[in-house]
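Asker: Here is my input, please return the structure:
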Amino acid sequence: PKEIEKMERSNITFVVEFILLGFSDLPNFQKLLFGIFLVIYMNILIGNGLLIFITKTNPTLQTPMYFFLGNFSFLEICYTSVILPRMLIDLWTQKGNISFLSCAIQNCSFCILGVAECLLLAVMAYDRYVAICKPLYYPIIMNHKMCVQLVIASWITGIPVLIGLTYQIFSLNFCDSNKLDHIFCDAPPILEIACGDTYQKELSVHVAALFFIMTPFLLILISYIKIITTILKLPSTSGKSKAFSTCSSHIMVVGLFYGSGSIVYLRPESSHSAKSDKAFSVLYTTVTPVLNPIIYSLRNKDVIAALKKILPK
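Answerer: Below you'll find the predicted structure:
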């Protein structure tokens, strides 16, 4: 029925800009929402910035685990900076106009950084797997060159596919509407207002999402199955608790990121609504980045010790 409806809307217009409706259905709360998201964004920048600073400057944190954590925090800052500043401007001005090119760039950047985050979480799980399951080989396997290569691979693997996918989506014809009922330029609401048969493009988006989200998730799952099996074989209780504590922060971050992301992208079509999509999008674009530094600070003695050195008493 959706395809037929799209075919009927044959009044194709040349779209030069989109209008992000965002939270326009809450006109009385625009300034309050601006304040809330500004505080969230500042916390993301300060919290993750602090983690980057201590993992770069503290001599005791010059290990692969903290090298990946520093990169992950930098990625979180980039990921939210693609969305939140623009959203804050829209809330303040109460206008949601975004040019066609800016919309395409935002969508592409968001997808590339989201995929990089999935892959980096898988790399961090692999690091914990080597540390716990192959401790004698750890310095050899996770040498500095290998760590740098894994981080670069996480950043660039999705780029060619996602640039191609973005080009496919934005080369579609658009009907008599340029209004996106969302908080940023995401693929599903853009496909929603496209003309003609968009089934092929929607399928491409789902296949890419499944591949780039589920492959790293399966690698994380396999790593943790092997880690837990190894930990349970350890003779001492203190050894077990120490091994578990080094993984617990990462497990919590993975749970938050994948939990909120999969609710948005892997839910059945029938349960989608603009309001729920916006709510869940806020969740996975702000909750993980804002909680990441808190989780790693509270669950990690080395990070706490490093923070105590630089923060005033």
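Asker: going forward, measure contacts and count neighbours with C-alpha atoms only.
Answerer: OK.
Asker: With adjacent residues omitted, what lies nearest to R128?
Answerer: C247 (6.9 Å; CA to CA, 6 or more residues apart in numbering).
Asker: buried ones in the host helix or strand of that neighbour?
Answerer: If you go by DSSP states H and E, C247 is part of helix 237-265. Within helix 237-265, the residues scored as buried using 16 or more other CA atoms under 10 Å are 240, 243-244, 246-247, 249-250, 253-254, 256-258, 260-262, 264-265.
Asker: do stretch 30-50 as well
Answerer: Those would be 30, 33-34, 37-38, 40-41, 43-45, 47-50, for stretch 30-50 by 16+ other CA under 10 Å.
Asker: sec struct for I98, please.
Answerer: Following DSSP: H, G, I helix; E, B strand; the rest coil, the label given to I98 is strand.
Asker: quick one: it and M87 touch, right?
Answerer: No: I98 is beyond contact range of M87, at 10.8 Å (criterion: CA atoms under 8 Å).
Asker: what comes up buried for the following helix or strand past the helix holding C247?
Answerer: As assigned by DSSP H and E, the chain's next helix or strand after helix 237-265 is helix 274-282. Neighbour counts over helix 274-282 (16+ other CA under 10 Å) mark 277-278, 280-282 as buried.
Asker: To compare with the earlier structure, here is another sequence to fold:
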Amino acid sequence: MNISSLLQQAAAAAAGAQQYPAASLYVVATPIGNLADLTLRAIQVLARADAVACEDTRVSAALLRHLGLDRPLLSVHEHNEAAAAQGVVARLAQGQRVAYVSDAGTPAVSDPGAVLVAAVREAGYRVVPIPGASSAVTALSAAGDARTSGFTFVGFLPAKGAERKAALQALAAQPQAQVLFEAPHRVQTLAAELAQAMPQRQLSCCRELTKQFESIHTLAAAEFPEWLAADAQRQRGEFVLVLHAAPAVPAAQDEDALPPEAERALRTLLAELPLKQAVSLAATLSGAPRNALYQRALALKNEA
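Answerer: Next comes the predicted model:
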């Protein structure tokens, strides 16, 4: 028995009993590099689909061949998505199940798919997400940023000009973790820009995620250009960069604020002594400024 038959049997055993309503668009995540990351549910949906809409028919045809599947392929990519979406809607009107896959990862996140999903929803048909690989989430999981509480997905920055400059300024100002994509022929330029805009910010450079030559390296943005230049291999492949969350900036200390021990002493003495006597004794005991103690004593009396 070949691998495709085994995969189909495993998918049917794990996910075959689930409901797959007709007249629905299935948004199917595919591997970002390692074919073993394709889920059994994704295989079952592709097997049940009447047609597979895809970003690149050549890439998706190879995937279906690996699975031993033969389905009509519909080309739905960045340059024809709005028009092609109407063809998908027409198939849904006939009661068909249509799966949509991008070349790698989760559709409609940086890759095409969002326009198609919006058109299908507007036409009144159901959209069913089939989750799986995501390079952004994969990179975040390996970045190990304990300060992260939520993140911003940035994707590719504008190519050049004022838009790119504004985007870099926004990155530097955003305290949350942020996820960027970059192509190998532009990564050195981006590294230099990040080093200049936010030299102390930590980043994780994730290259060729899930593939044979996967590498993940965390360093300060100021060190990134030199690190890239040190080895030509580090400039190859597809990049996901995680800008770690900015360190919390401690609140400015009020120059007139009392040390905790002076505050405690003043409160205890005020409970037993007149204000001036309590302030004088608190100053002697704590060494805190008499004027600050006096102002704080007045405030505590007003609160009482």
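Asker: TM-score of the superposed pair?
Answerer: A TM-score of 0.22 describes the superposed chains when it is computed by TM-score structural alignment, normalised by the length of the second structure; 123 aligned residues with a CA RMSD of 7.0 Å.
Asker: Look up how far A122 of the first structure lies from the residue nearest to R128 of the first structure.
Answerer: 13 Å (CA to CA, to the nearest Å).
Asker: With F280 of the first structure instead?
Answerer: For F280 of the first structure relative to A122 of the first structure (CA to CA), the value is 23 Å.
Asker: The stretch 51-200 of the second structure: helices as residue ranges?
Answerer: Under the criterion DSSP state H, counting those that start in this stretch, the stretch 51-200 of the second structure carries helices at the ranges 57-67, 81-93, 114-122, 135-143, 161-173, 187-197.
Asker: Does anything pack onto the first one? Which helices or strands?
Answerer: On a contact count with 3 or more CA pairs under 8 Å, 6 or more residues apart in numbering; DSSP states H and E, helix 57-67 of the second structure meets helix 3-15, strand 73-75.
Asker: Quick check: A143 of the second structure touching V242?
Answerer: Yes: using CA under 8 Å, A143 of the second structure makes contact with V242 at a distance of 6.9 Å.
Asker: Overlap in contacts, those two.
Answerer: Contact criterion CA atoms under 8 Å, 6 or more residues apart in numbering; residues shared by A143 of the second structure and V242: S204.
Asker: how much space between G261 of the first structure and T288 of the first structure?
Answerer: 10 Å.
Asker: hey, which of the helices and strands packed on helix 57-67 of the second structure is tucked in deepest?
Answerer: Burial of those is given as mean neighbour count (mean count of other CA atoms under 10 Å); strand 73-75 ranks first at a mean of 19.
Asker: ok so, going back, can I get the buried residues of helix 274-282 of the first structure in a markdown table including distance to C133 of the first structure?
Answerer: Output for the buried residues of helix 274-282 of the first structure, formatted as a markdown table (distance: CA to CA, whole Å):
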| residue | distance to C133 of the first structure |
| --- | --- |
| D277 | 40 |
| K278 | 41 |
| F280 | 36 |
| S281 | 36 |
| V282 | 37 |
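Asker: For I4 of the first structure, the count of nearby residues, please.
Answerer: 10 (other CA atoms under 10 Å).
Asker: How about the strand or helix carrying it, which residues are buried there?
Answerer: Per DSSP H and E: I4 of the first structure is located in helix 2-8. Of all the residues in helix 2-8 of the first structure, those buried under the rule 16+ other CA under 10 Å are 6-7.
Asker: And for stretch 159-166 of the first structure?
Answerer: For stretch 159-166 of the first structure, by 16+ other CA under 10 Å, it's 159, 162-163, 165-166.
Asker: my read: A104 of the first structure touches T166, true?
Answerer: Yes: with contacts counted by CA under 8 Å, A104 of the first structure reaches T166, the gap being 6.7 Å.
Asker: shared neighbours, the two?
Answerer: By CA under 8 Å, 6+ apart, no residue touches both A104 of the first structure and T166.
Asker: show me the contacts for R267 of the second structure.
Answerer: So R267 of the second structure contacts A297 (CA under 8 Å, 6+ apart).
Asker: So which residue is dead centre in the first structure?
Answerer: G114 (4.0 Å; CA atoms, centre = their mean).
Asker: For it, which non-adjacent residue is closest in space?
Answerer: Y79 (7.0 Å).
Asker: Same check on L120 of the first structure?
Answerer: S154 (5.6 Å).
Asker: list the buried ones in the helix or strand in which the one you found is found?
Answerer: Secondary structure assignment for S154 of the first structure, by DSSP H and E: helix 144-156. By neighbour count with 16+ other CA under 10 Å, helix 144-156 of the first structure contains the buried residues 147, 150-151, 154-155.
Asker: that older thread, out of the buried residues of stretch 159-166 of the first structure, list just those in helices.
Answerer: The members of these that map onto helices under DSSP state H are 159, 162-163, 165-166.
Asker: of the residues you listed, closest to T93 of the first structure?
Answerer: Using CA to CA, T166 comes nearest to T93 of the first structure of those, at 27.7 Å.
Asker: who's in contact with that closest one?
Answerer: T166 of the first structure neighbours (CA under 8 Å, 6+ apart): 104, 107-108.
Asker: that older thread, from C108 of the first structure, how far out is the residue nearest to G114 of the first structure?
Answerer: 11 Å.
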